[in-house]
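S.K.: structure of the sequence below:
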Amino acid sequence: MLQNTPFPRWLILLGLLTAIGPLAIDMYLPAFSAIAMGLQTEPGLVERTLASYLLGLALAQLFYGPVADRFGRKPPLILGLVIFTLASFMCAQSNSIEHLSFWRIVQAFGGAAGMAIPRAVIRDRLNTRESARAMSLLMLIMGVMPILAPLIGAQVLLFSDWRGIFSVMVFTGGALLLATVLSLQESMPKEKALPLKPSHIANNYLSLLQHRSFMCFSLAGGIASAGMFAYIAGSPRVFIHLFEINPQHFGFYFGANAAALIFTSQVSAYLLKYYAPEKLLRVAQNVQIIFVLAGVMLTLSGALTLTTLMIVLLGFMACQGFINPNAAALALSAQGKRLGTASALMGTLQMLAGALAGLAVSSWHSNSALPLTTVLAVCVSLSWFFGRKALKIQVENLP
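M.R.: Down below sits the predicted model:
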């Protein structure tokens, strides 16, 4: 059970470990133009390093899941942090967009450990409703990073070049590595260790892919999160180039949307004392689809302004604060014997969807916000569909 304090130390550390992914995603967003200029390449190729990072996050989680179910949660976390720290150093040394793209993928293979394993640690310790509360609290901790990361990145550019941003990532990875080694306790009992055999791993993943409730809840949360990655990939172009926001002020607009996510995730944690996670998920998805469809209509009609865009994005992000933790907790609720593998597959689905959404936004060239609002609408509509299907399956399985 969660302690009376809303922030037990183990949960804070898990939040920071999960936040290392958003740190590496968001911190270099204000430096896109500087990287393009410094490496003498096109801005679109710099944007695609974000898709490369998301692809690396997706594939690497498939590795960490079975390893975490065999050797426990702590060893693969340590391995991931070592890889992340070394790759961050090499990103700072890159002299071409090809080298940067390669080391971003390696960096993602390290950061993936912090994305996949903390969810399994939470489920090791807590039941479904408490897990949903813990994941909401986790979002508060990791949600600070999307606010701080672009602000920190913009400030680093005042006294250093874009390479200094990756140097900050080196320091952060090293600090989290030290904290994990010294303070994180293993949460998986030794008797629950699963064999690390290719046939067993393949059977586990195949079984999960055939588990209708797990897949639908995972896709409901994962595809909605893909909309977030579309926003992350497209926001520098929309805010800085379309609406001519000063790059130094970009972090404030970006942070306002992250603040909405943080606030509503804590409202979700509070409401879980009185309402089931299924109900919170259903209502949030209904509201979210209204906001994003309104965004598409405003864009097509030419009525989209910076103010109305912010309203649409704030509504989208606010609903995410309810959707992400509740969908994740419901997806993992029946996977007690293979939590690491299930959490990894869920994260992989989320990152693959995010990579595709980010690639769609960066590849769609337009002088309007249509690429961003359209991709958001597609992601949210698919999320709504899978959410409804998951809840229907759950009702059908009731005794």
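S.K.: C-alpha from now on. contacts and neighbour counts both.
M.R.: Fine.
S.K.: the longest helix in the protein is where?
M.R.: Longest helix in the chain by number of residues, with DSSP state H as the criterion: helix 128-159.
S.K.: for it, packing partners?
M.R.: Packed against helix 128-159, as judged by 3 or more CA pairs under 8 Å, 6 or more residues apart in numbering; DSSP states H and E, are the following elements: helix 9-26, helix 97-125, helix 162-183, helix 247-271, helix 306-332.
S.K.: next, the second sequence, to be compared with the first:
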Amino acid sequence: MALPFSLLLLLASLAGLTPLAIDMYLPSLPAIARDLDVPVSQAQLTISVFLAGFALGQLLYGPLADSVGRKPVMLGGLGLFTLASIGCAFANSIETLMAFRLLQAIGGAAGSVVLNALLRDMFERDMFARIMSMVILVMTLAPLVAPIVGGYLLLVGHWHSIFVLLAIIGALVSVALALRIPETLKPEHRQPFRLWPVLQNYGRVLRHRAALGYIGCGAMTTAAMFAFISGSPLVYIELYDVPAEHYGLLFAMNIVLMMVLTFGNSRLVPRLGSDRLLKAGLTTAALAAVVLLFCGFTGFGGLWALVPAVMVLIAQISLVGANSMAGLLSHFPEAAGTASALAGTTRFGLGAVATFAVNASHAVSALPMTLVMSLCAWLALASYWLLVRPALAAAGRK
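M.R.: Okay, the predicted model is just below:
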């Protein structure tokens, strides 16, 4: 079953809202701190708050998507995202900004859950991984341009204008998806929204060894990315004196390599299978982490040694993200929304922990960021070897 390009663009727009909401305001964090008269580390906590809200939202949306359908959940979440973005635009204190960022994240969480479940309704495992790679390939345009747009909005306006733009984008995506996206969950496959069955479904996933491994692979790799997102404004702008408007260009270099690997993944999945590509991505990330931590600990090579190591590690999310999700959902096709929600909650929950760990040190140093990123990459690989690999061996697969 082919996916029409217009539908691909809409799904990518849905997936792109979260990276837009995270990445577009990264260059403005020092400006937000100055404007609201708080330390930069406190402004960075708005990232942790967003990730925590995103994690909590997915726990709710997953069972709802399996109960009332994909489309109502998607549109309700987008409405909340849009309204909360307006609230962020008018925030005049760090507490108000954090509160609306929390609501913005809870609304945006619907898109991630619905996207995974919707595609799982339409495609089998390896085709899911291939289509997801195509969606991610188009979606990566969002984090590619978001920091650049945010940096230049600061030159011509104020940081509040970034959230005005996010509200406009959220409203446009809501209208387009309402008109174009069909309901994919058949009535006979809907599960009543009752607390005990929901907890049972979560328990089934948590008791499944391979599922835990797939969740761990995706979550720890994503946590490494969020450690970078949280720490890079301080490291690049404050430590290495990169201008805010140029920060987005360095950030975009990561996304370009991600796009290359995403395209390659979509082509290689039919030939190699999602599990082999997952292992390749995890191994590469773990090796890049060795170089990254060395650079962070010694300062060797400065910015231009740090950037390539970051690029290689972050780019592996293209392989790990789609293939770990394909592996997870292949075990729970009848509860794709719930399984996807649990995976998403774990990813963004650990992402919040990673950003908090990076921000716990107030030193202007690359070491906190590189240390957290490296630990996450190594734990992701450990999840594969300790949990996924034994399950594959038992099933007679490599």
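S.K.: any idea what the TM-score is?
M.R.: The TM-score (TM-score structural alignment, normalised by the length of the second structure) is 0.97; 396 aligned residues with a CA RMSD of 1.2 Å.
S.K.: still on that earlier bit, mean deviation of the longest helix of the first structure from the second structure?
M.R.: Following superposition, helix 128-159 of the first structure is found to deviate from the second structure by 1.0 Å on average (mean CA distance after the TM-score superposition for the first structure).
S.K.: what's that helix aligned against in the second structure?
M.R.: Under TM-score structural alignment, helix 128-159 of the first structure corresponds to residues 125-156 of the second structure.
S.K.: and the matching stretch, how far apart are its ends?
M.R.: For stretch 125-156 of the second structure, the separation between the terminal residues is 46 Å (CA to CA, to the nearest Å).
S.K.: okay, buried residues for it please.
M.R.: Across stretch 125-156 of the second structure, burial judged by 16 or more other CA atoms under 10 Å covers 125-154.
S.K.: repeat for stretch 377-386 of the second structure
M.R.: In stretch 377-386 of the second structure, counting by 16+ other CA under 10 Å, buried: Ala377, Trp378, Leu379, Ala380, Leu381, Ala382, Ser383, Tyr384.
S.K.: can you tell me what sits against it?
M.R.: 213-214, 216-221, 224, 279, 282-283, 285-286, 289, 313 (CA atoms under 8 Å, 6 or more residues apart in numbering).
S.K.: repeat that for stretch 159-175 of the first structure.
M.R.: Contacts for stretch 159-175 of the first structure (CA under 8 Å, 6+ apart): 20, 23-24, 27-28, 31, 34-35, 81-82, 84-86, 88-89, 91-93, 153, 156-157.
S.K.: give the contact list for Pro39 of the second structure.
M.R.: Contacts of Pro39 of the second structure (CA under 8 Å, 6+ apart): Ala33.
S.K.: now the aligned partner of it in the first structure: how far from Leu272 of the first structure?
M.R.: Aligned by TM-score structural alignment, Pro39 of the second structure pairs with Glu42 of the first structure. Between Glu42 of the first structure and Leu272 of the first structure the computed distance is 47 Å (CA to CA).
S.K.: do the same with Ala327 of the first structure
M.R.: Taking CA to CA, one finds Ala327 of the first structure at 13 Å from Leu272 of the first structure.
S.K.: of these two, which one has the most company?
M.R.: Ala327 (27 against 20; other CA atoms under 10 Å).
S.K.: show me what the more buried one lines up with in the second structure.
M.R.: Ala327 of the first structure maps onto Ser324 in the second structure, by TM-score structural alignment.
S.K.: its match is in contact with Ala210, isn't it?
M.R.: No - contact criterion CA atoms under 8 Å: Ser324 of the second structure and Ala210 do not qualify, at 10.2 Å.
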